[in-house]
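Visitor: Sharing a model that was predicted from the sequence below.
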Amino acid sequence: MTSFPDEKTPDEWRAVLNKEQFRILREKGTEPPGSGTYDKHYPSEGVYACAGCSTPLYTASHKFKSGCGWPAYFDSIPGAVVRHTDRSFGMTRTEIMCANCGGHLGHVFKGEGFPTPTDERHCVNSVSLKFSPDDKVEDGAAGKGDSKV
């Protein structure tokens, strides 16, 4: 098992995450397509951070319209996201996680032909994120209530 700088027990995570955040970030769940707060969110500036630990993960300039039903980014902030081979559901995919707390973000797909600099699509659950219109994010995890910022 991989260790991360911000390690917490499941009960400690439950104390700082709401039920849906815990299901997705800690149990590797997925929100329904098109349901997320950030699916159709396209600010010109700002930062998307981990909803669990507030680590900045993506900038607004990384985001693009993929039509996949989840927020899509062509790259992350350097060192903010780690990749892991996911062989669940009878297929091989590349899972992406917060490098600080190990929270499940979603999956990354390559070679789909999007006109982006990396030809990658980081398909991220909105629930895994919180947005700050400034280029900084408040300290602390998202509250137990609504995960929207």
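Guide: Structure received.
Visitor: only C-alpha atoms for contact and neighbour calcs from this point on.
Guide: OK.
Visitor: what residues are up against the residue of the chain positioned farthest from its centre?
Guide: Distance to the chain centre peaks in the chain at Gly90, reaching 22.8 Å (criterion: CA atoms, centre = their mean). Under the criterion of CA atoms under 8 Å, 6 or more residues apart in numbering, Gly90 has no neighbours.
Visitor: Next, the buried residues of stretch 29-40.
Guide: By 16 or more other CA atoms under 10 Å, the buried positions in stretch 29-40 come out as Gly29, Thr30, Glu31, Gly36, Thr37, Tyr38, Asp39, Lys40.
Visitor: Could you do stretch 72-90 as well?
Guide: Within stretch 72-90, the residues scored as buried using 16+ other CA under 10 Å are Ala72, Tyr73, Phe74, Asp75, Ser76, Ala80, Val81, Val82.
Visitor: from the residues you listed, which ones fall inside strands?
Guide: Judged by DSSP state E, strands contain the following of the buried residues of stretch 72-90: Ala72, Tyr73, Val81, Val82.
Visitor: show me where this structure has helices.
Guide: Ranges of helices in the chain, per DSSP state H, are 10-16, 19-21.
Visitor: about what we covered before: same list (the buried residues of stretch 29-40) but as CSV, adding distance to Pro56.
Guide: Shown next, in CSV, are these (distance: CA to CA, whole Å):
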residue, distance to Pro56
Gly29, 21
Thr30, 21
Glu31, 21
Gly36, 19
Thr37, 17
Tyr38, 15
Asp39, 18
Lys40, 20
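Visitor: take a look at this one as well, against the first:
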Amino acid sequence: MSDYPVKKSDADWRAQLDATQFEVTRRAATERAFTGKYWDHWERGSYACVCCGEPLFASDTKFDAGCGWPSYSAALKAGIVERVIDRTHGMVRVEVRCQNCGAHLGHVFDDGPEPTGERFCINSASIDFKPEVLAPPTTPR
């Protein structure tokens, strides 16, 4: 397990997060498919870690994988998402966590679209959406 820059006690995480967010991010639970608030969300912006606010995914990499969870073809930048082998539930998968605080985000699979070929299958409970801030129109002088 990595030594994450953001560290809090379970009591502090419970005070910050709702029950579902805590179970998903701190206990590696999974929300049911097609129930999270972002599985069918298509606004422009970015998705940040619900625990520490670190930007993780951009809306332009989001795609409909038909799986019921938000899916992205790439992380926002290299190294922001940690990959950990997950051998739970009788499977071998690659878990993804926030590199800043260790929050469980979901899993990554090798069945995504080009150019990466990856599908980051992410729990809505682990992310917050930040809308794209558009510049105000300029008036000619």
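Guide: Sure, I can see it. Keep in mind the model is a prediction, meaning the values are calculated, not measured.
Visitor: With distance to Ala49 of structure 1 and mean neighbour count as extra columns, can I get the helices of structure 1 in JSON lines?
Guide: Conversion of the helices of structure 1 to JSON lines gives the following (distance: least, CA to CA, whole Å; neighbours: other CA atoms under 10 Å):
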{"stretch": "helix 10-16", "distance to Ala49 of structure 1": "15", "mean neighbour count": "14"}
{"stretch": "helix 19-21", "distance to Ala49 of structure 1": "13", "mean neighbour count": "21"}
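Visitor: Need those helices in JSON lines (columns: distance to Glu45 of structure 1).
Guide: Shown next, in JSON lines, are these (distance: least, CA to CA, whole Å):
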{"stretch": "helix 10-16", "distance to Glu45 of structure 1": "27"}
{"stretch": "helix 19-21", "distance to Glu45 of structure 1": "24"}
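Visitor: Distance of the aligned residue in structure 2 for Val127 of structure 1 relative to Val50 of structure 2?
Guide: Structural alignment (TM-score structural alignment) places Val127 of structure 1 against Ala125 in structure 2. Distance of Ala125 of structure 2 to Val50 of structure 2, computed by CA to CA, to the nearest Å: 7 Å.
Visitor: Among these two, which residue is more densely surrounded?
Guide: Remark: of Ala125 of structure 2 and Val50, Ala125 carries more neighbours, 27 against 22, as counted by other CA atoms under 10 Å.
Visitor: Pretty sure Ala19 is one of the things the more buried one touches, is it not?
Guide: No: here Ala125 of structure 2 lies out of contact with Ala19, judged by CA atoms under 8 Å, at a distance of 9.7 Å.
Visitor: I'd like to know how far the one residue sitting closest to the centre of structure 1 sits from Pro115 of structure 1.
Guide: Within structure 1, one residue has its C-alpha closest to the average C-alpha position: by CA atoms, centre = their mean, that is Leu105, at 3.4 Å. Relative to Pro115 of structure 1, Leu105 of structure 1 is positioned 23 Å away (CA to CA).
Visitor: What sits closest to Thr47 of structure 1 if chain neighbours are left out?
Guide: Heads up, residue 47 of structure 1 is Val, not Thr. Of all residues not flanking Val47 of structure 1 in the chain, Thr59 sits nearest, at 4.5 Å (CA to CA, 6 or more residues apart in numbering).
Visitor: Likewise for Pro131 of structure 2?
Guide: Nearest residue to Pro131 of structure 2, sequence neighbours excluded (CA to CA, 6+ apart): Gly45, at 4.2 Å.
Visitor: neighbours of that neighbour, just the number please.
Guide: For Gly45 of structure 2, the neighbour count with other CA under 10 Å is 16.
Visitor: Could you measure from it over to Phe22 of structure 2?
Guide: Going from Gly45 of structure 2 to Phe22 of structure 2 by CA to CA gives 24 Å.
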